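[1] After the sequence you'll find the predicted model.
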Amino acid sequence: MSKKLLVRRAAVLGAGVMGAQIAAHLTNAGVDTVLFDLPAKEGPADGIVLKAIGNLAKLSPAPLASKSLAAAITPANYDTGLEQLRDCDLIIEAIAERMDWKQDLYRRIAPFVGEHAVLASNTSGLGINALAAVLPEQLRHRFCGVHFFNPPRYMHLAELIPADTTDKAVLEGLETFLTTNLGKGVVYAKDTPNFIGNRIGVFSILSVIHHTRQFGLGFDEVDAITGPLVGRPKSATYRTSDVVGLDTMAHVIKTMADTLPQDPWHKYFQSPDWLQALIAKGALGQKAGAGIFRKVGKDIMVLDLEKQDYRAADRKAADEVVGILKIKNPAEKFAKLRESQHPQAQFLWAAFRDLFHYSAYHLADIADTARDVDLAIRWGYGWSLGPFETWQAAGWKQVAQWIAEDIAAGKAMSDAPLPAWVLDGREGVHAAEGSYSPATNTLVPRSSLPVYQRQRFPDPLLGEKFDQGTTVYENDGVRMWHDGDGIAVVSFKTKMNTVSDHVLNGLQEAICIAERDFQGLVIWQQKEPFSAGADLAGALGLLQAGKVDEFDALVANFQRTSQRIKYALVPVVAAVRGLALGGGCEFQMHSARTVAHLESYIGLVEAGVGLLPAGGGLKELAVRASRAAAGGDVFAELKKTFETVAMAKVSTSAVEAKELGLLRPTDRIVFNAHELLHVAKAEARNLAEGGYRPPLPERRIQVAGDVGIATFRMLLVNMLEGRFISEYDNEIATRIATVVCGGEVDRGSLVDEAWLLNLERKHFVELAQQEKTQARIGHMLKTGKPLRN
């Protein structure tokens, strides 16, 4: 058994951008956190930290899962606060990247660090052994590097860098904590400058810069071909540099130049003149409003090196190159890139070739296995495949031969030879048995640390297949399967996991089977989102064909499915991550329990397409308000959630979904998306083992009635006059108010669920027949954006 790292309290040293955000994410995870910095020269001693905590609410994307969490972070300074370190179990140092400053701070805090505490440096590239050298003997075995990627709440990667003195049990405890509690993907890196992610990632950017000049391409042109077309984020290469900050970029390049003098590619480790010129005049990228790109009004401008000025960013990927990149077979695609005379194609081949060459040459010194490199780049840079996976998919032997030919012909960036293992006749570095390790010259399987047994489907690498379980039932909309553990799982098969007739009928059938043969049922999707809601295209088709009866039947079937989930004789648990909108949100509202990944964006968004929630969502809000009021003021309870629905609000986290009333206080929040299924199954099993019974039918729901509707209408008039909403928004919101208040009945009347469901359906079908609603649906399908008509 590996030793558990018990973290009751944590400290973060350094309240800069990174330190403050790490403290925020520890707080998201329910860890009591102290944030330290230097004492302020004037005002309160903790002033620097207080300012940093205040700033967290302004950052986008938001570091905190809820703004209210800022108050939970304890501010402290190094002059008066060091005593607080004594009861901290984990201390993460995140001050500026200067070896002397870090070492001075370690000497200062060492006497206050508890005998069991783990100390970690969040450095992005400084030597971990050099840092460890200044620590007292008894602390060295509890010290290592842990490199979070920015922004730490959202980036999956955390690099763990052991010092020579670090205790294995300490590393395993920290790895387990990072994985489950903070939701990270952990990769072990060797103590080399910039570790794995930035070493390979920044080299990739440097090679792109080099080849941009070599082939005479524009920055916008390069971004057009190094983004989604090659399985990388929309921000591609130069836009990413602007987002990261050109000064940060230059700093990392300088670190490589200073610390890697022996690297065969060393001559490329320098900021080009244009980058230095931009930094000199303060054009540092997104944070400064201008960098390689800048926005003028609505237009995006890009730096043009020939003109020495900005021009419209309008150079695209050439049709010939788009054609090549759309080829499904990677081997054929790479052959065509290499043959093509088009400068964009030649550029891409050259950039991939030098990336493969560099990754293979340095694999042995930076990582234990090829898996660590590929996962670091995927999780840290958002690529769909890492460099070794890309090479292997394209045909390892052939590509290796081409690289060797280019090196011999002097075309590659360096004449360093490929390592012998690359050319030993292998077909690649990843196989079912594991990934290649140059140190042992074997394939090494994934870690057997117990925490990874919680991941039924880890992030798969090329060539990895995970058993899909035994299928119990399948139709065109869903697949129901199990692992022989008594809990069945049902997953959707539609695009964006939208809800179609097949999904509705499939879910009802799956519940029947679960009641008969299983202890519980989990609704879980193999990939995000949980569900983007009802199948709008199908619904619009029925309406435009004038098939109102069929449309009404579809809505009735939706409600029937929600009720079936709620009243199933076995617990139905919804495992939510990503978007859970409209019908997706309604399904989880009716489940016995929701287990939501922290990054769950949940909302009843029907108002945005001119409709109202009619899969039982408004009915559930009325039921919850009645229950919470317990004979008191129902309207006060409804007011909390009315705006959420009328304004089609979507939570920015699972924590916020609880605050908006879309998740229940008893629902669980999970930090690692790969552990979601494990926790959801455990919840279903716990409920079943506890003798689960569904709730009794809701026959006495107290509603706000006509007085409630009138009060909501007054609020809406103010919004209408203030131009916050359109006339049509007002009509939709009034209908929402009518349903949640139980219709035109006396205040405090008691109604049942069927009454509320009928109200929902009536107003939904009436709205759906309006021209403005159909225009909104059409606009959403065409542009993906809401229409305010």
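    Now that the structure is in, tell me what you want to look at.

[2] going forward, measure contacts between C-alpha atoms and count neighbours the same way
    Fine.

[3] which residue ranges form the helices in the stretch 101-250 of the chain?
    Secondary structure of the stretch 101-250 of the chain by DSSP state H, counting those that start in this stretch: the helices cover 128-132, 137-140, 168-176, 197-214, 219-225, 238-244, 246-259.

[4] ok, and here's another one to check against it:
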Amino acid sequence: MASHNRYLVRKVAVLGSGVMGAQIAAHMANANVDVVLFDLPAKDGNPNGIVQKSLAFLQKLEPTPFSVKSKANYITPANYEHDLDKLTDCDLIIEAISERMDWKKDLYTKVSGKIAAHAIFATNTSGLSINSLAEVLPAELRKNFCGIHFFNPPRYMTLVEIIPQKHTNLKTMDNLEEFLTTVLGKGVIRAKDTPNFIANRIGVFSMLATMHHTEKFSLGFDVVDALTGTSIGRAKSATYRTLDVVGIDTLAHVIKTMSDTLPSDPWHSIFNVPTWIQALISKGAVGQKAGGGVFRKVGKEIHVLDLKAQEYRLSKPEADADVVAILKLKDPSEKFKQLKNSQNPQAQFLWAIFRDLFHYCAVQLEEIADNARDLDLAIRWGYGWAMGPFETWQAAGWKFITDAINEDIAAGKTVAKTPLPAWVTDGRSEVHFSNGSYSPSTQKKEPRRELPVYARQFYPERVLGEKAIYGETVYENDGVRLWTKDDEISILSFKSKMHAIGSDVLEGVIKSVKIAEEKFKGLVLWQSEPPFSAGANLAQVTQALKDNDFKTLETMVKRFQDASMALKHSLVPTVAAVQGLALGGGCEFVMHCSKAVAALETYMGLVEVGVGLLPAGGGCKEFTLRAAKEAKGGNIFPFLQKYFENIAMAKVSRSAEDAKELGYLRPSDTIVFNPNELLYVATQEVKSLYEAGYRPPLKSKDILVTGKGGTATFKAALVNMLAGGFISEHDHKIGSYVATILGGGDIDQGNIVTDEWLLELEFRFFMELLRTEKTQQRIKYMLENGKPLRN
């Protein structure tokens, strides 16, 4: 018999149904993992009342933890008093109760007798010692016990830190890493058992340094947020807004952990909870969950706490114009030179927070992480920064920054006097190289970990200095590049901004399908960065409208239809690998490929009504065809209704699962949780379709339509919406056109039409709308403001 060495996960238990535990359970359910969610028994009523209340709360949470609402049904509620036997057949048990060592240990003694010998037992903690927690476990369970640290919200945040203790079996870590990577779609970093691990140790330090310098330079909280958000490549919520979202009480708790567990940290003097935070906590103003913290909403206005006046005032988040100009500089070394040398207090503040962050990371790297890459990726994935601290330092010029830090240490300007470690000043100009990142403990460049799961990631997220080679170019024009990795499968990537579809992209698609038919087993449509495609190139449309050049626009719409049909009727399989936005024409391309492989975070929709148009790249035709197939010769109207609503209300899916429910993706399309595995899975799909003797569908000649009867029903609904003030006159006009196309035109019910007939209807009504003033206003507005105009 073959030895049993695969780690299979049929069932997972999550202990603790608080905010984190419940959301971890929700993401397991998203991934079709059978999950049992435990909590204390309720004092009265249903013993699982606590868990049921948590699940009800999850349904209201935004952004939603579930890929589709129905996933909530996959979570089984349980309690510690009656259901401990349910643990025996679980392959993975994640404990996620409150961050209290005594409570956790107490629970372990209660459950350890029920845990199977092969199961992995992990504690979701943001900073408690894994070695201390392991002490209460029986010896045979310790080898499978480790720390696991999800970031909030678990569905959307890439990072999961996993932390071994001294008895953890290496195979356990590998198994857990593989499961988290493919099944849950996470970016896994192995951390050491040090307080707050990697991401929070650095991320919270960065917040503490920012708070320290906010006070030192006496800046308003709103101004600091204007300086420390997207303008320096960090999350939109910047510093103090993040504090409100995370919860001021939570941060105070983490700071206390740092203060208690890191007494000899050279920066210990700033590991304290500022008095103004203590004051907010004592008033219960702990942030968003309490209706206000540093910021609060007063009617429509945002007010911010003013420390000097000890009261709230209207928030005016304005950074100084000179500083904004420095931050806009493209060259990082020039940007940092100017920040360092500027006399402007806001610029000095920014230099100070970066300098302290670099200083801290350099001193702590060896103790907390295996190498510089792990630290940078942990911060990017856990905090949403565009670049990690070491990448930023390297981009700004290693030597320049190093000298500047040393100068400030000598001048007594830094928080800690600790010198930079010797490796920083060994003459190097980088820590990230093409073949690895520096590790102070091994004093070598450490390559990426080689687990079988990583062979599925052709292009993992890179750090500065790592290069990606995107195969051999087969064909290229201004809009697209067709290339291959293995001479078997061709890959088509767009070069336009937001991967918008203009004439050059359309020509590129048509030409690429021809080349794929002649030379390859198939074609994968894949972009190296999301979005998949934001739809038609509106700038090109606007230009043609300005020139009153309707001939060009007619050609463009016809070519759009040709490109969609080329993807659908190609003699070799075409597979769309989708991630992020796939809107309008981007969505139509996906609908026409032989198959789609979509990342869980895929937001698809036919949103043309937002710019006063309707889907004319075959989207209406495809929906009519799908409804006719689903009706199987019966009444097509109920099937059409959903599709009509999708287009008329410009519905966008909230996940790939949701895109299946809305009908943008087919039931047979594949959903992948890790976007880095998209290209691998898509190429495998092409190969299997090809090997199975793929033939494209023939052009449809027998589409049974609902005709005037069905169209009239849709139009009646539109009249009611217009009368109720839900839609404008122009929306009514667009809706009527969409209803006519989906109905198959001005013909009687029960008639048969062809693909070409429906495409012709799309074309005709699309061109009519383009000639209206209202549609032209909508297109212009969308281009200028990035949101739809309802005129």
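    That came in fine, so what should we check first? Keep in mind it's a predicted model, so treat the numbers as computed, not measured.

[5] Superposed, what's their TM-score?
    Counting by TM-score structural alignment, normalised by the length of structure 1, the TM-score of this superposition works out to 0.99. Behind it: 789 aligned residues with a C-alpha RMSD of 1.2 Å.

[6] Pull up the distance across stretch 447-464 of structure 1, start to finish.
    From its first residue to its last, stretch 447-464 of structure 1 covers 14 Å (C-alpha to C-alpha, to the nearest Å).

[7] and it, how far from the chain's centre?
    Average the C-alpha atoms of stretch 447-464 of structure 1, do the same for its chain, and the two points are 18 Å apart (C-alpha atoms, centre = their mean, to the nearest Å).

[8] whereabouts in structure 2 does that stretch align?
    Counterpart in structure 2 of stretch 447-464 of structure 1, with TM-score structural alignment as the criterion, is residues 449-466.

[9] now for D702 of structure 2: what does it line up with in structure 1?
    Superposed on structure 1 with TM-score structural alignment, D702 of structure 2 falls opposite R700.

[10] What residue, apart from its backbone neighbours, is nearest its match spatially?
    Counting by C-alpha to C-alpha, 6 or more residues apart in numbering, the nearest residue to R700 of structure 1 once its immediate chain neighbours are dropped is L750, at 5.2 Å.

[11] The one you found and E698 touch, don't they?
    No: at 10.3 Å, L750 of structure 1 and E698 do not qualify as touching, with contact defined as C-alpha atoms under 8 Å.

[12] quick one: the residue positioned nearest the centre of structure 2 and F673 of structure 2, what's the gap?
    What sits nearest the mean C-alpha location of structure 2, by C-alpha atoms, centre = their mean, is Y156, with 5.2 Å. For Y156 of structure 2, the distance to F673 of structure 2 equals 11 Å [C-alpha to C-alpha].

[13] again with T172 of structure 2
    Between T172 of structure 2 and F673 of structure 2 the distance is 22 Å, computed by C-alpha to C-alpha.

[14] Those two: which is more packed in?
    Under the neighbour definition other C-alpha atoms under 10 Å, T172 of structure 2 and F673 were set side by side, and F673 has more, 22 against 19.

[15] The corresponding residue of structure 1 for that one - nearest residue in space that isn't next to it in sequence?
    In structure 1, the residue equivalent to F673 of structure 2 is F671, according to TM-score structural alignment. If the residues on either side of it in the chain are set aside, F671 of structure 1 comes closest to G183, at 4.4 Å by C-alpha to C-alpha, 6+ apart.

[16] Help me confirm that that neighbour comes into contact with N672.
    Yes: using C-alpha under 8 Å, G183 of structure 1 is in contact with N672, at 3.7 Å.

[17] between these two, which one's more packed in?
    The neighbour comparison of G183 of structure 1 against N672 (other C-alpha under 10 Å) goes to G183, with 25 against 21.

[18] who's in contact with the match of F673 of structure 2?
    Contacts here follow C-alpha atoms under 8 Å, 6 or more residues apart in numbering; on that basis F671 of structure 1 touches 29, 180-183, 597-598.

[19] and these, which of them are in strands?
    By the criterion of DSSP state E, membership of the contacts of F671 of structure 1 in strands covers 597-598.

[20] Who wins on neighbours among the contacts of F671 of structure 1?
    Counting by other C-alpha under 10 Å, top hit in the contacts of F671 of structure 1: L598 with 28 neighbours.

[21] What lines up with it in structure 2?
    Across the alignment, which pairs residues by TM-score structural alignment, L598 of structure 1 is matched by L600 of structure 2.

[22] Next, count neighbours for the aligned residue in structure 2 for P151 of structure 1.
    In structure 2, the position corresponding to P151 of structure 1 is occupied by P153, as judged by TM-score structural alignment. For P153 of structure 2, the count of nearby residues is 17 (other C-alpha under 10 Å).

[23] Please apply the same query to the one 5 residues further on.
    For T158 of structure 2, the number of neighbouring residues by other C-alpha under 10 Å comes to 24.

[24] F336 of structure 2 matches what in structure 1?
    With TM-score structural alignment as the criterion, F336 of structure 2 lines up with F334 in structure 1.
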